[in-house]
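**Q** Mind looking at a prediction? Sequence and model below.
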Amino acid sequence: MKVGIIRFPGSNCDRDVFHVLELVGAKPEYVWWNTRDLSDYEAIVIPGGFSYGDYLRAGAIAAITPIVDGIKDCVSEGKPVLGICNGAQILAEVGLVPGVFTENENAKFICEWTDLKVESVKTPFTRLYKKNEIIRMPIAHAEGRYYTENIQELRDNDQIVLSFESENPNGSMEAITGVCDQEGLVCAVMPHPERASESILGSDDGRKFFEGIMKFR
């Protein structure tokens, strides 16, 4: 499977994503922000980092680059799209997932390992987990607090993907830290599965996010 990894000025987790995608047997390629045509790719990953320095707000400038149109085309063609951390912020900014990821409640950058509950297994990225399974992955963000005005709709449509299990470090609504679109094709998560893809890193719980892509057809 050929997977496009989107690069913006300020992306810094692209190589980590490339590495784990190779581990699971994918054929990853880097794709720069000014590319419009993504038709060659079967799946897309938007990695973490600080696109355009997070000026204005996280994801705001990346949201108006040419590649966003290509990502939307991929979604309309039924291709899975995963946004991690800054990638999640970008997906929310362009309206491909509901709600927003805004400044942490304590207004500080948080970098720590967290226990998470898998709330939905309908996405290609969480299909290999069990519903309500507890997994461990790190977070690293200053604007990860999730908010939506349509929380009941998210519950009804099974669009809550991940939630913090034991504590709510950034003050997210109902401890939500990952959501998807109604179809489950577009998934936005603040924790970093690529940083929990091998046991030597402290956990390999995140690896299934990428193995799930490989099993999507």
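**A** Arrived safely.

**Q** hey, let's count contacts and neighbours off CA atoms from now on
**A** OK.

**Q** In which helix or strand does the closest residue in space to Phe18 that isn't next to it in sequence reside?
**A** Ranked by C-alpha to C-alpha, 6 or more residues apart in numbering and with sequence neighbours excluded, the top spatial neighbour of Phe18 is Pro28, at 5.9 Å. Taking DSSP states H and E as the criterion, the element that holds Pro28 is strand 27-32.

**Q** Next up, a structure to set beside the first:
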Amino acid sequence: MTAVLATLNLGVERHGPWTSVGRSGIDKRPVDHRVQARTWGLEGDLIADKRVHGGPDKAVYAFAREDAVFWQEELGRDVGPGNFGENFSTTGLDVTGAEVGEQWAIGDAVFEVIRARKPCRVFAGFWDVPDLVKRFIAHGAPGAYLRTLQEGSVGAGDAIEVIRRPGHGVTIGYMLRALTTEPHLLPRFLDAPEMLPKHHEKARKWLAARELEKSNP
């Protein structure tokens, strides 16, 4: 099956008690025009809280429509493209199985898979599902944040070509588990040189703590 950018979604401003800064761009909606992907994000996308969203290491958020099917069945309601706060709604692509450092060519741009999405209370508030964060983590298909390695034009219907796969096996699904419910998996982060320095440091601290425990039984 050919991997495709099914829809490209840009944020619209939303307000509510669940927002962290009084407004939010988590509500992404499909657009029918092409968009320029920049190193800092997509032109025209709304990033309300730039402390935790957007920027080079969270330039674009991708989520597979195949994974959205689970939530439609789980919640008994329609979950349309962009409802996860994703910019890229993909089909035919195993986003959860993508390795950190994997590169995708889409349109005129090239992106690098860099980190798993860890959901927050804004996500749960937007959906009005109080325990969504816990359930989202348990399901284990978080979607991926991407870096923009080569700026360019992207749009719905563009093919997605995986042009590099590192081969270290540290996937987006693995990363989520290590950062949330299975910290004993953290050392494998060191096998992925493309991972952010802060995640390497987290792995080293976990290993150091285990060594300290062994020396002080």
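**A** The structure has been received and is ready for your questions. The shown structure was predicted, so the numbers you read here are calculated from the model rather than taken from an experiment.

**Q** Quick TM-score on the pair, please.
**A** Between these two chains, after superposing, the TM-score reads 0.26 (TM-score structural alignment, normalised by the length of structure 1); 105 aligned residues with a C-alpha RMSD of 6.1 Å.

**Q** coming back round to it: show residues contacting the strand holding Pro28 of structure 1.
**A** Residues outside strand 27-32 of structure 1 that contact it (C-alpha atoms under 8 Å, 6 or more residues apart in numbering): 1-8, 14, 18, 21-22, 67.

**Q** buried set for that strand?
**A** If you call a residue buried by 16 or more other C-alpha atoms under 10 Å, then strand 27-32 of structure 1 has these buried ones: Pro28, Glu29, Val31.

**Q** The residues you listed into CSV, with extra columns for distance to Ala43 of structure 1?
**A** Converted to CSV, these look like this (distance: C-alpha to C-alpha, whole Å):
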residue, distance to Ala43 of structure 1
Pro28, 9
Glu29, 11
Val31, 12
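
**Q** and which of those is nearest to Glu211 of structure 1?
**A** Pro28 (13.1 Å; C-alpha to C-alpha).

**Q** any idea how far Met137 of structure 1 is from the closest one?
**A** Look at Pro28 of structure 1 and Met137 of structure 1: by C-alpha to C-alpha, to the nearest Å, they are 22 Å apart.

**Q** same thing with Val45 of structure 1?
**A** 18 Å.

**Q** Please identify which of those two sits among more neighbours.
**A** Per other C-alpha atoms under 10 Å, whichever of Val45 of structure 1 and Met137 has more neighbours is Val45, with 28 against 22.

**Q** hang on, Arg153 of structure 1 in a helix?
**A** Small correction: residue 153 of structure 1 is Glu, not Arg. Yes: assessed with DSSP: H, G, I helix; E, B strand; the rest coil, Glu153 of structure 1 lies in a helix.

**Q** Now do Leu212 of structure 2 against Trp206 of structure 2, distance only.
**A** 10 Å.

**Q** In terms of neighbours, single out the busier of these two.
**A** Remark: of Leu212 of structure 2 and Trp206, Trp206 carries more neighbours, 17 against 11, as counted by other C-alpha under 10 Å.

**Q** Quick check: which element contains the more buried one?
**A** helix 197-215.

**Q** cool, and Ala37 of structure 2?
**A** strand 35-38.

**Q** What is that strand packed up against?
**A** strand 144-150, strand 152-154 (3 or more C-alpha pairs under 8 Å, 6 or more residues apart in numbering; DSSP states H and E).

**Q** Following the chain past the shortest one, name the next helix or strand.
**A** Where DSSP H and E defines the elements, the next helix or strand beyond strand 152-154 of structure 2 is strand 160-164.

**Q** and that next one, what other elements does it pack with?
**A** In terms of contacts (3+ C-alpha pairs under 8 Å, 6+ apart), strand 160-164 of structure 2 is packed against strand 103-106.

**Q** Show me what secondary structure element comes after the strand it packs on.
**A** Toward the C-terminus, strand 103-106 of structure 2 is succeeded by strand 109-116 as the next helix or strand (DSSP H and E).

**Q** Give me the three-state assignment for Arg177 of structure 2.
**A** Classification of Arg177 of structure 2 by three-state DSSP places it in helix.

**Q** From Arg38 of structure 2, how far off is it?
**A** 30 Å.

**Q** if we can go back for a sec, any of the contacts of strand 27-32 of structure 1 buried? List them.
**A** Buried, going by 16+ other C-alpha under 10 Å: Met1, Lys2, Val3, Gly4, Ile5, Ile6, Arg7, Phe8, Asp14, Phe18, Leu21, Ile67, out of the contacts of strand 27-32 of structure 1.

**Q** Between which two of those is the distance greatest?
**A** Largest pairwise distance in these, by C-alpha to C-alpha, is 22.5 Å, between Met1 and Phe8.

**Q** Ile160 of structure 1: what's its closest spatial neighbour, skipping adjacent residues?
**A** Once flanking residues are discounted, Ile160 of structure 1 sits nearest to Val179: 4.6 Å by C-alpha to C-alpha, 6+ apart.

**Q** give me the element that neighbour is part of.
**A** Using DSSP H and E, Val179 of structure 1 maps to strand 176-180.

**Q** Asp73 of structure 1 now?
**A** Using DSSP H and E, Asp73 of structure 1 maps to helix 67-76.

**Q** Let me know how buried the closest residue to Leu132 of structure 2 other than its chain neighbours is, in neighbour terms.
**A** Nearest non-adjacent residue to Leu132 of structure 2, counting by C-alpha to C-alpha, 6+ apart: Ala124, 5.2 Å away. Ala124 of structure 2: 17 surrounding residues under other C-alpha under 10 Å.
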